[in-house]
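Visitor: next one to model:
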Amino acid sequence: MSSTGEGVWAAPGRLNLIGEHTDYNDGFVMPFALPHTTVATVSRRDDGVLRLTSTDMDGGPVELRVDDLAPGGPGGWTDYPAGVVWALRDAGHRVGGADIHYESTVPTGAGLSSSAAIEVVTALALNDLYELGLERWRMARLCQRAENVYVGAPTGIMDQTASACCTEGHALYLDTRDLSQRQVPFDLAAHGLELLVVDTRVKHAHSDGEYGKRRAGCEAGAAALGVTALRDVPYDSLEEALGRLEDPEVRSLVRHIVTENHRVERVIAHLEAGEVRAIGPVLTEGHASLRDDFRVSCRELDLVVDTALSAGALGARMTGGGFGGSAIVLTETSASPLVAKSVEEAFAAASLEQPRVFTAVPSAGARRLS
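Guide: Predicted coordinates for the structure are as follows:
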């Protein structure tokens, strides 16, 4: 394979502005793409071999036969691209072997969807090279199936759709039931604002069981309430619905999902009215719900939120699946350095590893580079 292969593709990580754990409940989410990407250099092979290499991962090349791919693989990072090839072929698409080399700037384990980035860039490259003609939303669906079935992580559809479909300067309002989407302008700089990402450097894994427990609890709540998914519980009828649930843990999960869907709608209303600062308190409400009702926060994430708010931030919350990863902080641009410094000092005082802090800029979705 030449240094450029037959082509080079990129897919971004994503940051979720609001709408956490709602995606596998047929609810609403609002992610945007980060400038951080996974880049794949790809060439087709005619011998049925999938050869995977990465600049960022330990170990040499991994070679797999596409005819032998099946769920329950060896584990590790190669399960994600291998799962995409399996999902494409399992859906009837004529995909053969390939040489794929990956390089990534998406932080792993930070709740910024490094897994979705490698899945989507793989699907996009193979879609182009093998002329499959798949729409972006359909590629996202197949990538989700790869992660659910091949990798064994029960994630929703948000991450893959965000990586595949987001556009620069916008947040993506996505209805995860029918995959209808709307690009909502999200230009913070024009309002003198910044959105900081604080990577706590605490690693988490969605497939470690806790994510699955939350999902099962949500499904139990929907079944007890007689609805297809918790998205079907109206916000105005929440208290009545909660009164019908006997299990206090299920009740808490239901409360979070229903109120979180409502928060997504409130954020959209504020953004479309040009009231960007007004989303700050809604973000903070979301964190309290994730911390208290969904119980997926942790000491480090709570420290970021509490410290940032004390330093003058307009709003803050954890983002991603939880149990570590990253938090986001909405702040005036002029106050951003002080907020970031305060968080770093709080971590030092708590004898925690220094967090990584950077500014999130809504960026382009997956694309071919050459």
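Visitor: drop to CA atoms for contacts and neighbour counts, all remaining ones
Guide: Noted.
Visitor: quick check, central residue of this protein?
Guide: Per CA atoms, centre = their mean, the C-alpha nearest to the average position across the chain is that of residue 159, at 3.8 Å.
Visitor: so it touches residue 113, yeah?
Guide: Yes - applying CA atoms under 8 Å, one finds residue 159 in contact with residue 113, separated by 6.2 Å.
Visitor: for the two, list the residues in contact with both.
Guide: By CA atoms under 8 Å, 6 or more residues apart in numbering, residue 159 and residue 113 have these common neighbours: residue 14.
Visitor: next SSE downstream of the strand or helix carrying the residue nearest to the centre of the chain?
Guide: Counting by DSSP states H and E, the element that carries residue 159 is helix 158-165. Using DSSP H and E, the next helix or strand after helix 158-165 towards the C-terminus is strand 170-175.
Visitor: next, the angle from whichever helix or strand comes after that next one to helix 158-165.
Guide: Using DSSP H and E, the helix or strand that directly follows strand 170-175 along the chain is strand 181-185. Orientation of strand 181-185 against helix 158-165 (axes from the mean of the first three to the mean of the last three CA atoms, to 10 degrees) gives an angle of 70 degrees.
Visitor: the structure of the following sequence is requested for comparison with the preceding one:
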Amino acid sequence: MTTSHLYTRAYGAAPAGLWSAPGRVNLIGEHTDYNNGLVMPFAIDARAHMAVGRAAGQEVKVVSAQQDFTVHSFRLDEIQQGSPSARGWPGYVYGAIWALREAGYPLAGGLNIAIDSSVPVGAGLSSSAALECVTTLAVSQLMGIDLTQRDVALLSQKAENDFVGMPCGLMDQMASSACTAGNVLFFDVQAQTTEQVPFDTAAAGLSLLVIDTHVHHQLADGEYAKRRQSCEQAAAELGVPFLRAVDLAGLDAALAQLSDDVLRRRTRHIVTENARVAQTVELLRARRFDGVGQLMVDSHASMRDDFEISDPALDLAVEVSLDAGAAGARMTGGGFGGSAIALVETDRAESLSAAVRAAFAAQGRTAPTIRSVAPSEGARRDG
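Guide: Below is the predicted model of the structure:
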């Protein structure tokens, strides 16, 4: 069933328009965004599709093909922080509408919304950002509000931070909004600059595989927030606004000033991860993939040991991928479950996938879903 057909089934009319926004894979640069650092995500072809139309009255209705076609409904004035509209998956949609209204954009009248998303939930591929960005773009365009890609990303982040209650950085929403096909997005959060960096794995005879472990993470459960709080505490002890202010040359001196080992390890991850992103950018600008794999491996070790956001399934996926010939592998996303990625020669991708599945089976784990991905287009109007 297409999103348009779902809309017609739910509301008895055709939608005014169709929009979509993608999930994302983060090539490298994890938990650096809320430290004003460097990230390198790209959009994937899994997308949240949305059909939207105006409706009489003030009711905003939402239905999803992934949620038993149940229609959720709240009046515009009922969409408030802490209200029932913020609960569950509809909160990402209602949160984007709330963020538009809070920013002073004129929203009036009811809305009918239908959603069909192929972005896996809990896989570390930003299913929430896809929902937020497609809602922000669709509702703004339907109501004649002109937003830039950065506007869409910032409003969508506000929805997740302040309405849903998840203190994420801006990477996921910027990726879903601003990525382009064939490129990774080099996003310097401090400078608020973006650069589209070519990422043509096929020309290099390589594939990037996403290994969804089906260990579903729940980032709003507190662990993500604890990591952010640790980074903020470390920055405060160092007398800097964000850990981005610490560079690799000054790392040892900074670590010596911190009050405990946890803060030292969290800081070391952020500083070294920013350096790894910078090195990856230089390699890809030169159309080189040699060295990228080792940076991915080093990134995973840092997330596992210093930031402590990996888990046994992610570690297994990475270790088996490397043993099966991957040039590099690492977990991707916020951690505590989700997905790993592996950079591998295309003619070895099938045998690597088989090795990972066999290793998961040997441990009695749920079979992972493994897919090859390439950079795709960000949020857009489809019809």
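Visitor: can you calculate the TM-score here?
Guide: Comparing the two superposed chains by TM-score structural alignment, normalised by the length of the first structure, the resulting TM-score equals 0.98, with 370 aligned residues with a CA RMSD of 1.0 Å.
Visitor: the helix holding residue 159 of the first structure packs against which elements?
Guide: When contacts are defined as 3 or more CA pairs under 8 Å, 6 or more residues apart in numbering; DSSP states H and E, helix 158-165 of the first structure sits against strand 7-18, strand 28-45, helix 114-129, helix 136-145.
Visitor: mind listing the strands for the first structure?
Guide: Secondary structure of the first structure, counting by DSSP state E: strands at 7-18, 28-45, 49-54, 62-65, 97-104, 170-175, 181-185, 193-199, 315-319, 326-332, 356-359, 367-368.
Visitor: okay, the third one sits on what stretch of the second structure?
Guide: Spelled out, that is strand 49-54 of the first structure. Aligned using TM-score structural alignment, strand 49-54 of the first structure spans residues 59-64 in the second structure.
Visitor: mean deviation of that stretch from the first structure?
Guide: By mean CA distance after the TM-score superposition for the first structure, the fitted stretch 59-64 of the second structure averages 0.5 Å away from its aligned residues in the first structure.
Visitor: so which of the helices and strands packed on helix 158-165 of the first structure is the most packed in?
Guide: strand 7-18 (a mean of 27; mean count of other CA atoms under 10 Å).
Visitor: matching residues in the second structure for that strand?
Guide: So in the second structure, the equivalent range for strand 7-18 of the first structure is 17-28, judged by TM-score structural alignment.
Visitor: run through who's touching the helix holding residue 159 of the first structure.
Guide: Among residues not part of helix 158-165 of the first structure, those counted as contacts by CA under 8 Å, 6+ apart are 11-14, 23, 29, 31-33, 113, 116-117, 119-120, 136-137, 139-141, 143-144, 172, 174, 176, 365-366.
Visitor: against the second structure, where does it fall?
Guide: Residues 171-178 of the second structure are where helix 158-165 of the first structure lands, counting by TM-score structural alignment.
Visitor: need the residues that contact stretch 210-228 of the second structure.
Guide: 34, 121-124, 165-167, 266, 307, 313-314, 317, 334-342, 366-373.
Visitor: apply 7 Å and report the result again.
Guide: The set of residues that contact stretch 210-228 of the second structure without belonging to it, under CA atoms under 7 Å, 6 or more residues apart in numbering, is 122-123, 166-167, 313-314, 336-342, 366, 368-373.
Visitor: same deal with stretch 260-272 of the first structure?
Guide: Residues beyond stretch 260-272 of the first structure that count as contacts (CA under 7 Å, 6+ apart) turn out to be 18-19, 22, 27-30, 235, 276, 278-279, 282, 286.
Visitor: and with 8 Å instead?
Guide: Surrounding stretch 260-272 of the first structure, the residues in contact under the criterion CA under 8 Å, 6+ apart are 18-20, 22, 27-30, 173, 184-186, 231, 235, 276, 278-279, 282, 286.
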